[in-house]
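Student: This is a predicted model, with the sequence first.
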Amino acid sequence: MRKLVVVATLALLSAASSLMAQDTAGQAAPAHKPRIAVMDFDYATVRTSTSALFGTDVDVGNGIARLLEENLVKDGRYTLIDRKMIDKVMAEQNFSNSDRADPMTAAKIGKLLSVDAILVGSITEFGNETKKTNIGGGMWKWGGNGGGGFGKSNTKAHVGITAKLVNIDTGEIIAVEDGSGASQRGGLSMGGNGNSWWHGGGGGNIDMGASDFQETIIGEATKAAVTDLSTKLDPDSGKIGVRTVVVEGIIAGISGSQIVLNIGTRAGIKVGDQFNVLRVTSEIKDPTTGQVIRRLTNTVGVIKATDVDEVSAVCTPVSGTDFKTGDRIKTVVQ
């Protein structure tokens, strides 16, 4: 009897372990993460206050976007496209910064980038709340860095941002999330200790991931707002349908084990994608027009992308041999 009890107990423990393993596996990141592009955030609403803060016009929308990209990559729910590609497409298509928060413009850019969705956003608050203590009572003031008068000012920084995930086929907004952050510390200036920390003069972008910025109270609030937003965006990855992209190209050259294709990231290729290599055995032509209506092929093997730029990809063999320049490649990549 005791033996039966032991066997039954072991069976229950085994079943429990199996269920726990299944549950852990269920929490794993999806095999195919949605591929998105993050546009620079629109900062028109806070442009006046940021210019006063930095002493010049600084593109805080670009800084927010870069910081958000870093967070989303670390969270592991999305695949992020390289920012240089976004800037290049924006320039080629003559899109202005004023278009950065427009869902329809974003959808057009998303199609050119071959992403599953595109994220647009805006900065709704970027400044400070100043509490000035005077004899006989207190006074709250929103805006600048405090200043003048009799008494002592204590500043806390606040940042608010909002983001939209956009379907690139329809321009439909898939999800909307807000992020907000406030500094845990206060000080006499947005720099925390009254010291000058911004030396950008002449405008441009700002590295919000830099330690000297994040050590300021406005940097502390910015980091908190972006963290809040990225945490809220993580579950939204499940709302994005991963697009099926059919990729076709030609082997442009071979050097040893390196096989170079005539297509790259513009066609939707990324490192790790695999391709069937096809060799044309015959072409069927329309007897009346002479146009090729069908190419018959044999599969030579499979290759895998190891290095990719905009217009080409370097691959190595996975299976098969005797690959030749001119062989066609075709696959379905996620």
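Tutor: Everything's here; your move. Computed from a prediction, not measured in an experiment: that's the story for all the values here.

Student: CA atoms for contacts and neighbours, from now on please.
Tutor: Will do.

Student: Can you show me the helices along the stretch 1-150 of the chain?
Tutor: 2-26, 47-54, 60-75, 83-92, 103-113 (DSSP state H, counting those that start in this stretch).

Student: Can you check which of these gets nearest to residue 153?
Tutor: Checking the helices of the stretch 1-150 of the chain against residue 153 by CA to CA gives helix 47-54 as the closest, at 16.3 Å.

Student: Can you list the buried residues in that closest one?
Tutor: For helix 47-54, the neighbour count (16 or more other CA atoms under 10 Å) marks 47, 49-50, 53-54 as buried.

Student: Now do it against helix 60-75, angle only.
Tutor: Using axes from the mean of the first three to the mean of the last three CA atoms, to 10 degrees, the inter-axis angle of helix 47-54 relative to helix 60-75 is 90 degrees.

Student: Show me what helix 47-54 packs onto, helices and strands only.
Tutor: Under the contact definition 3 or more CA pairs under 8 Å, 6 or more residues apart in numbering; DSSP states H and E, helix 47-54 sits against strand 117-134.

Student: Against that first model, consider the following:
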Amino acid sequence: MLVTVLVKNGKYRVIERQEISKIMEEQNLGQSGRVTEQSAAKIGKLLGVELAVFGAVTEFGYSKSKTGGRIKGVAVGVSKQKATVAVDVRIVNTTTGEILAADNVRKEETTSGLSFSSRLTRFNDRKSFDNSLVGKATRNAVNEIFSLVEKQMEVLPWSGKIILVKGSVIYIKPGSEGGVKTGDVFAVYSKGEELIDPDTGLSLGVEEQKVGTIKVTSLITGGKAAKAMLISGTGVKKGDIIKVQ
């Protein structure tokens, strides 16, 4: 569900688990196959992603209680059904390996009435699951996790990258998908030595030196890239980082 929400939002590029597993295997980043804060930083550089979302379902199910009695000789029963979904979630900055947010998202949905179906956890299709109490609780949990991701993205400094320099034309990513517009001006930074925390072994970023300024001249169809021109500086090259001035 979370992947669907992120993709439909249109602002995020979501990496499939199969692609992450392939990178981990190729780079020997862990025999267990699990992504950790340490390996997330390395994977982030290889895949070009900014955030990693870790989740573990800690509670998933429902409970049903029933009370009843007799009124003037007539049996009356009232049932109450409760669905609970809980997820431990962590959001990690893949540049540094820092945990930006950690929370236990727990959602409940309840209903009560005189009669209920006993087939509470059998779903014939996606629609029947979505309409169930468990489905609604799951959706609410996913929406809250999405809000956590959105909040972290709002404070994460925007950056892009030069993907090709061809004569006087500079190609950058992202394009319109990343909010880039014709006329935007960006500072260009060349990456230097990586800064490693001696205590944790995690990356703290890299040395950066400003080498120029570029201006976006046109957007490339598809929204993933744009063309720009150099307006100051020299030595701009493929792989350099661009940032908002």
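Tutor: In hand now; what should we look at? Nothing here was measured: the structure is a model prediction, and the numbers come from that model.

Student: okay, the buried residues of helix 47-54 of structure 1 in TSV with distance to residue 129 of structure 1 next?
Tutor: Below are those laid out as TSV (distance: CA to CA, whole Å):
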residue	distance to residue 129 of structure 1
47	17
49	12
50	14
53	13
54	17
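
Student: Between those residues, which sits nearest residue 140 of structure 1?
Tutor: Of all those, residue 49 has the smallest distance to residue 140 of structure 1: 17.1 Å, by CA to CA.

Student: before we move on, back to that, the helices of the stretch 1-150 of structure 1: which one's closest to residue 233 of structure 1?
Tutor: With CA to CA as the criterion, residue 233 of structure 1 lies closest to helix 60-75 of those, at 8.4 Å.

Student: and the closest one with helix 83-92, angle?
Tutor: Using the same axes, to 10 degrees, the inter-axis angle of helix 60-75 of structure 1 relative to helix 83-92 is 140 degrees.

Student: Who are the packing partners of helix 60-75 of structure 1?
Tutor: strand 79-80, strand 204-205, helix 217-233.

Student: Just say helix, strand or coil for residue 163 of structure 1.
Tutor: At residue 163 of structure 1 the chain is in strand, as set by DSSP: H, G, I helix; E, B strand; the rest coil.

Student: what residue of structure 1 matches up with residue 101 of structure 2?
Tutor: Alignment note: residue 101 of structure 2 maps to residue 175 in structure 1; criterion TM-score structural alignment.

Student: tell me the contacts of that match?
Tutor: Shown in contact with residue 175 of structure 1 (CA atoms under 8 Å, 6 or more residues apart in numbering): 164-166, 236.

Student: Out of those residues, the closest to residue 134 of structure 1 would be?
Tutor: residue 164 (42.7 Å).

Student: Now the counterpart of that closest one in structure 2. Nearest residue, chain neighbours left out?
Tutor: The equivalent of residue 164 of structure 1 in structure 2 is residue 90 (alignment by TM-score structural alignment). With sequence-adjacent residues excluded and distances taken as CA to CA, 6 or more residues apart in numbering, residue 90 of structure 2 is closest to residue 102, at 4.4 Å.

Student: for that neighbour, helix, strand, or coil?
Tutor: strand.

Student: which ones are touching the most centrally placed residue in structure 1?
Tutor: The residue lying closest to the centre of structure 1 (CA atoms, centre = their mean) is residue 80, at 3.6 Å. Contacts here follow CA under 8 Å, 6+ apart; on that basis residue 80 of structure 1 touches 35-38, 69, 72-73.

Student: For these, which ones persist in structure 2?
Tutor: Compared against structure 2 with both residues aligned by TM-score structural alignment, their matches' CA atoms under 8 Å, these retain 69, 73.

Student: With respect to residue 120 of structure 1, which of the contacts of residue 80 of structure 1 is nearest?
Tutor: Distance to residue 120 of structure 1 across those (CA to CA) is lowest for residue 38, with 6.4 Å.
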